[in-house]
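1. give me coordinates for this.
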Amino acid sequence: MTVGGVPEASAPVGRLRRLLGGRTALWGAFGLVHAGLAWLNLAAMGYPLGDVTSVYRLWAENAADGYLRMGIDAPWVYPILAFAPMAASLAFGPEWYGQTWLAIVVILDAIAFAILLGARRLSRTRRLAAWWWVGFLALLGPIALGRIDAVTVPLATTGLLWAAGRPRVAAALLTIAAWVKVWPAALIAALVIALRRRADVVIVAVALSAGILAVSIVAGSGLNVAGFVAEQAGRGLQVESPLAVGWLWQIVGGSSAVEIVYDRDILTFQISGPGADAAAALTTPLMAVGVVAVLLLGIRAARRGAHLGRLLPPLALSFVVVLMLANKVGSPQFATWLAAPVILGLAVKPRRFAVPAVLAAGVALLTHVIYPYWYGWLLAAHPGFVLLLTAKVVLLVLLAVWGIRAVWQSGRAWDRRGPLAA
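-> Next comes the predicted model:
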């Protein structure tokens, strides 16, 4: 039998597809996931919003009371614009700080989500990218909203989506994001390589950065405005970092020479043991080598005429994954960085970006399992959780391999054509 010319058995399937393919379903899922993540941040075990309500709020209150302005009166671990959302979260008083923070992040995500969906007819590619983003956030858990990185992700996502049609606006958004948390600077490098209007990107990034520096110096920061560079350089090997896996397995094996210690200056758990400090020092040159390698591969592809739609998504992904792998910190919130390049890749060509989308979703799920609910098991070097962290590192390595291979292939003659959603 048929219903309206459609086989009866397939009619419910068709209705389901139309329902899930509409904006109402997407916005409904967006709202449900963000409401769930907000609730988890406020109520779940493991104190997932701890950095926000304890550390960020303290910094904001100290500045509001005229006691100490981080990045101005003292060196800080973050770039200077990170203070903007922290200060804004005091708008309704310190007792509502956590809720205000979550509201700010949700609003920023909603703006980026609306830009992803667009105002015109919703394309299949953007619909798939939007569903992936919602699913990625759900898999990642409360850390998706509960750190300063959450402010940068919607800015970075919008910047990449607007790269083709609005390169100056894209450069401005990514520059602002980089002065909140450094990692979007890698996306600016990707734009400079992949775009033909690279001069516009450079001019906007340099001019905006100069303006931010000038305002900070006028406010009295002096060299403290660049203090985040030295603060990061002084960190040890954090327990969640990819390089820490080797030392964690030594603890699992019964080594008494390796232990996990708490650094009260930086408020992180770090590895203490033979070679750990040397490994931490090695991460910076290792990261530089990785970034330069990706940079050279991207330049090669661009010089060979790689199409923007083929080059930019894997190039941005490769930069981000290199920053994650060669990082002495490795905090769980770093997984949020994967969202922007994967969303762009899915919005351009979902089938081509299916593999990294699945791998990134796996990274999100493993991150959620480890943090925040059972984080203590990792700090105790429980074999199961060390295995989970190892699996996460393996997925990141696979993402790096895929991204570098895709960048290389984008410079081949047969692979130079492809769309890029504006």
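
2. CA atoms for contacts and neighbours, from now on please.
-> OK.

3. give me the contact list for stretch 228-245.
-> 75-79, 248, 260, 266, 268-271, 276-277, 279-281, 284, 325-332, 379, 386, 389-390, 393 (CA atoms under 8 Å, 6 or more residues apart in numbering).

4. how does it look with 7 Å?
-> 75-79, 268-271, 276-277, 280, 325, 327-331, 390, 393 (CA atoms under 7 Å, 6 or more residues apart in numbering).

5. cool, and stretch 373-382?
-> Contacts of stretch 373-382 (CA under 7 Å, 6+ apart): M45, G46, L248, I251, V252, I260, F385, V386.

6. for that stretch, which positions count as buried?
-> Buried residues in stretch 373-382, defined by neighbour count with 16 or more other CA atoms under 10 Å: Y375, L378, L379, A381, H382.

7. next, the structure of the following sequence, for comparison with the previous one:
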Amino acid sequence: MNAEQSSKTRRHLFALAAGWLATRATMLWLLAHDGMPRLGGGSVTREVWHLYHHWYVVLRHGGFPVHDALWQYPPGAGAVLLSPALLPGLTYFQAFVVLTLACDAAITAALAFTGARGHRTLLGAAVWVAGLPLLLHTPLARYDVEVTALAVISLLTLPRSTRACGAFAALGALVKVWPALVLLGTPRGRMTRSAWTWALATGTVALGLLAATFANPFGFLREQGGRGVQIESLGGTVLSFAVHAGWPGKVRYQYGAMEFTGPYVRTVAHVSLALTAIAFVLLLLWRLRARRWTPATPYDAALAAVLLFTVTSRVISPQYMIWLVGLAAVCLTSRNTVQRPVAWLILAATAVSAVVYPVMYGQVMACTWAGCALMLVRNGLLATAAVLSFVRLWRSTAAPQGMPGAPRRSPDSLGAGQAVPV
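-> Model (predicted):
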């Protein structure tokens, strides 16, 4: 890097830092004024004040919540919810927000450090800095930023350390399962064996420690089966329009979300599960048939996988967009990514999500035409992004025409901008 490029990079990094400070200050202001009707009337911060703090008290007594329909998270979530104890001079809420901001800053720093190197780009860091505030103050009152940090760091460490990649992915999966998907696109051969082995070893050891330290570590499994169809899911959008056609279903708070109850809800839930199974089969088929890897392929595969599992889920909470913005940002650190148009769709869906919740959530719950239209736009953007992401991933890794088979060549030594058949 010459002096001119170095100076330009420093200016961009300074702009990123300034943007992060300005946007996060705005998010904190919104958090402090959460009681305003258009900002949720206190509903956004209530989850930390009441639910997270309640679980924190239970965990401090040495066990995971039992017979609690709202506790549906793997054991690693307990460690995150206990982490505010590291800052004893603050209230639980204050400490939680400080630690969330720290994880947000770590994601920004990791993306900026990666983007400033070699043939990379700072666009990914810029997307994260500008994209997260599109959700207003919701990210500061959910622990999804912490989970996203583990997934982002896992992907960004892959070129330098497959061991670290696997370890961070496993820790993320112990908190909220989905970070396990970031390992889907690791290049075949030694890199996959190393990353997956370290993920299995790290996950086993961490799970063993949690099981030895806390009682009832697997109680969450009993509560997952009862989940219905959340009003913000794809199935929920169908049922919202069905209300206007005379369907007699109702919206009710259960399992920690606003869900539909009534005839055919269980059928819609089963269809969602079937679509998730189809998504898994498609991703497995892609993995088996992929023939070419670039440095961006692991990033692109992670985004495609999480998108497919998100849009087919029975629940699409607003904080799920944090995961997608983080993974899109990772993709955009590489000039080889094929996911640029997907990233813009995700940012658009994220902006609409903030209008859905908390700004117009009452309209969505009431299934008004405005609420239905909002959900149709948001979920339409997500569904389009998921299909486009998978198609572009498939095409980018397919064997070139006329290539009869896959040469036995390892992609472990991929360099920037290099695409190697495997």
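
8. just to revisit the earlier point, in strands, which of the contacts of stretch 373-382 of structure 1 fall?
-> In this view, these that belong to strands under DSSP state E are I260.

9. who wins on neighbours among the contacts of stretch 373-382 of structure 1?
-> Of all these, L248 has the most neighbours under the rule other CA atoms under 10 Å, reaching 29 neighbours.

10. if we can go back for a sec, in helices, which of the buried residues of stretch 373-382 of structure 1 fall?
-> Counted as lying in helices by DSSP state H, out of those, are Y375, L378, L379.

11. tell me how far the last one lies from S272 of structure 1.
-> Put plainly, it is L379 of structure 1. According to CA to CA, to the nearest Å, L379 of structure 1 and S272 of structure 1 sit 13 Å apart.

12. any shared contact partners between these two?
-> I260.

13. restricted to buried residues, select the contacts of stretch 228-245 of structure 1 in PyMOL.
-> Of those, the buried ones can be selected in PyMOL as follows, counting by 16+ other CA under 10 Å:
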select buried, resi 75+76+77+78+79+268+269+270+271+276+280+325+327+328+329+330+331+390+393
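
14. narrow the contacts of stretch 228-245 of structure 1 to those in strands?
-> Using DSSP E, the contacts of stretch 228-245 of structure 1 in strands are T268, F269, Q270, I271.

15. mind putting the residues you listed into JSON lines with distance to A360 of structure 1?
-> Listed next are those as JSON lines, based on distance: CA to CA, whole Å:
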{"residue": "T268", "distance to A360 of structure 1": "25"}
{"residue": "F269", "distance to A360 of structure 1": "25"}
{"residue": "Q270", "distance to A360 of structure 1": "25"}
{"residue": "I271", "distance to A360 of structure 1": "26"}
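
16. L237 of structure 1 maps to what in structure 2?
-> With TM-score structural alignment defining the correspondence, L237 of structure 1 maps onto V229 in structure 2.

17. brain fart, P332 of structure 1
-> Per TM-score structural alignment, P332 of structure 1 is aligned with P318.

18. its match: how many residues sit nearby?
-> 18.

19. pull the contacting residues for it.
-> Counted by CA under 7 Å, 6+ apart, P318 of structure 2 has contacts S353, Y357.

20. and the nearest residue to L181 of structure 2 once chain neighbours are set aside, how far is that from Y264 of structure 2?
-> Spatially, and ignoring its direct neighbours in sequence, L181 of structure 2 is nearest to A302 (6.0 Å; CA to CA, 6 or more residues apart in numbering). Remark: distance between A302 of structure 2 and Y264 of structure 2 (CA to CA) = 33 Å.

21. do T294 of structure 2 as well
-> For T294 of structure 2, the distance to Y264 of structure 2 - CA to CA - is 45 Å.
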